[in-house]
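1. what's the 3D shape of this:
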Amino acid sequence: MASPYLTVSLEEILSISPDMRARFREKITPRRVPPEARTVAFAEVEEVADQFLSQVACDGNPMVPGGVVVPDPYEVYLRDIAPSRDAAQLTVAKESHALRSIVGLVDNKEYVEAIVDPGCQVIAMSENVCHALALAYDPSIRLNMQSANGEVDKSLGLVRNVPFAVADIVLYLQIHVIRNAAYDMLLGRPFDVLTKSVVKNYENEEQTITICCPNTGQLATVPTIVRGHARFRGRTAA
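-> Modelled structure (predicted):
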């Protein structure tokens, strides 16, 4: 009786205290949560997660102060549509097909639209253009052309030193001939390296490309055009 401490078990406390027993029962009894409350809670968790992800880079490290975040338009579209609407399927161009082109005079015969594609390792031309311009090619030099979707086309051969005139600059290109190509001509990485090309884009979606003659150092700025359909498809040599 003289001890200041008394050990009492939880069972004994609940048996002698109705108030404590009621509070304990309230805490441990399962409850049914309304669907609306679960939705609100999940939305709050998503909002916190989005705020966190918007402040870190892809590797999880904080973004550099002053950096500019370029939003993805499709992600913005998905966030803005109503929950009851089905999202439209987005179709994009193949990575191996550029969206801008320039026009050049090929072999001093005809102007041909050429897609500017720095992602391609070679310069290519469709079989239809090659035959229409009566260009001879070496069939012993063939390579596999693989697009971004995994499709592989084998080239027919190599045309050497084809004159390609843009403005007052004349370039002599080594061009691989491709059967059933989706383009007339494709200017790959060798064109960019040879001409030291500089591409400039504008807010109105216009684009220019500045090229340099490797021999004279002459510069020319050429406006690019929206890529059109392959004009020579279906044509045969005259």
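
2. contacts, neighbours, all on C-alpha from now
-> OK.

3. can you give me the helices for this structure?
-> Taking DSSP state H as the criterion, the chain contains helices spanning 10-16, 18-28, 35-53, 73-80, 127-132, 189-195.

4. CSV for those, including mean neighbour count and distance to residue 182?
-> Shown next, in CSV, are the helices of the chain (neighbours: other C-alpha atoms under 10 Å; distance: least, C-alpha to C-alpha, whole Å):
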stretch, mean neighbour count, distance to residue 182
helix 10-16, 11, 80
helix 18-28, 11, 68
helix 35-53, 11, 40
helix 73-80, 10, 26
helix 127-132, 22, 11
helix 189-195, 17, 18
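
5. right, so of the ones you listed, which gets closest to residue 205?
-> helix 73-80 (15.5 Å; C-alpha to C-alpha).

6. hmm, back to that, mind putting the helices of the chain into JSON lines with distance to residue 232?
-> Formatted as JSON lines, the helices of the chain follow (distance: least, C-alpha to C-alpha, whole Å):
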{"stretch": "helix 10-16", "distance to residue 232": "90"}
{"stretch": "helix 18-28", "distance to residue 232": "78"}
{"stretch": "helix 35-53", "distance to residue 232": "48"}
{"stretch": "helix 73-80", "distance to residue 232": "34"}
{"stretch": "helix 127-132", "distance to residue 232": "6"}
{"stretch": "helix 189-195", "distance to residue 232": "22"}
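
7. I'd like the structure of this one too, to check against the first:
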Amino acid sequence: MESLPFALKDPPDPVAVFFQEFGDAREGDDFYVAKESSSIRGLNALIGERAVHCVADSGCSIVAMSNATSNALGLSFDPKRRIPLQSANGKMDGTLGVAKDVPFWFGNIISFLQVHIVEPPAYDVLLGRPFEILTQARIQNFLSSDQHYTLTDPNTDKVVTIPTIPRELPRFRKEDGRDRRNYQVER
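-> All right, here's what the predicted structure looks like:
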């Protein structure tokens, strides 16, 4: 067996190489570092006649909707098509069923999604990988923390670019499914 070249046997220290390259660079001197955290982003979609905030989540294997949102939109779902779900914290829950071919409008394109109904999530709709695959989503992030989704309708080849917005609290109430934005407390 041949001996490895010196560079592979004893690789340079990446921190030392960095400081040789950049010296005493500090954030703000055309030198960038990642933020400690960044807000979750979402897209607004039109489902039926209602605007619904959808949290974008590339790490989710399904498209999910809260039961309250489903009720407010009048969506029917098949309760025999349930699947188990595991949250990021390891908690196991199950879906209530699946609403088939739900039309979501994003700008001028329509996507027919299979939506798992769940209870009780911290969102109205969660757009997971099936949404990204169907729309061939291209996600562009900017140093300003802005983010754009470019979506393609595979049935019409229409393309739209939509800026995301910071995540909103769920709009629909569990108790009665009413849209929180239109709900006024009587005094």
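
8. Out of the helices of the first structure, flag the one nearest residue 238 of the first structure.
-> For these, the distance to residue 238 of the first structure is smallest for helix 127-132, at 6.6 Å, taking C-alpha to C-alpha.

9. Which part of the second structure matches the closest one?
-> Correspondence between helix 127-132 of the first structure and the second structure is established over residues 67-72, with TM-score structural alignment as the criterion.

10. mean per-residue distance, that stretch to the first structure?
-> With the two structures superposed, stretch 67-72 of the second structure lies on average 0.6 Å from its match in the first structure, counting by mean C-alpha distance after the TM-score superposition for the first structure.

11. measure residue 125 of the first structure to residue 23 of the first structure for me?
-> 82 Å (C-alpha to C-alpha, to the nearest Å).

12. try residue 182 of the first structure
-> Applying C-alpha to C-alpha, the value for residue 182 of the first structure to residue 23 of the first structure is 75 Å.

13. same thing with residue 214 of the first structure?
-> Counting by C-alpha to C-alpha, the separation of residue 214 of the first structure from residue 23 of the first structure is 87 Å.

14. cool, and residue 206 of the first structure?
-> Counting by C-alpha to C-alpha - residue 206 of the first structure and residue 23 of the first structure are separated by 71 Å.

15. Could you tell me the end-to-end distance of stretch 85-96 of the second structure?
-> Between the start and the finish of stretch 85-96 of the second structure there is a gap of 11 Å, counting by C-alpha to C-alpha.

16. Which part of the first structure matches it?
-> Under the criterion TM-score structural alignment, stretch 85-96 of the second structure matches residues 145-156.

17. can you pull out the strands in the first structure?
-> Ranges of strands in the first structure, per DSSP state E, are 100-106, 110-116, 123-126, 144-146, 152-166, 169-178, 185-187, 198-201, 207-212, 219-223, 225-226.

18. ok so, going back, now the match of stretch 85-96 of the second structure: buried residues?
-> Under the neighbour-count criterion of 16 or more other C-alpha atoms under 10 Å, stretch 145-156 of the first structure has 145, 155-156 buried.

19. do the same with stretch 158-171 of the second structure
-> Taking 16+ other C-alpha under 10 Å as the neighbour-count basis, stretch 158-171 of the second structure is seen to contain the buried residues 159, 161-162, 164-168, 170-171.

20. coming back round to it: possible to save the buried residues of stretch 145-156 of the first structure as CSV with distance to residue 137 of the first structure?
-> Converted to CSV, these look like this (distance: C-alpha to C-alpha, whole Å):
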residue, distance to residue 137 of the first structure
145, 17
155, 11
156, 8
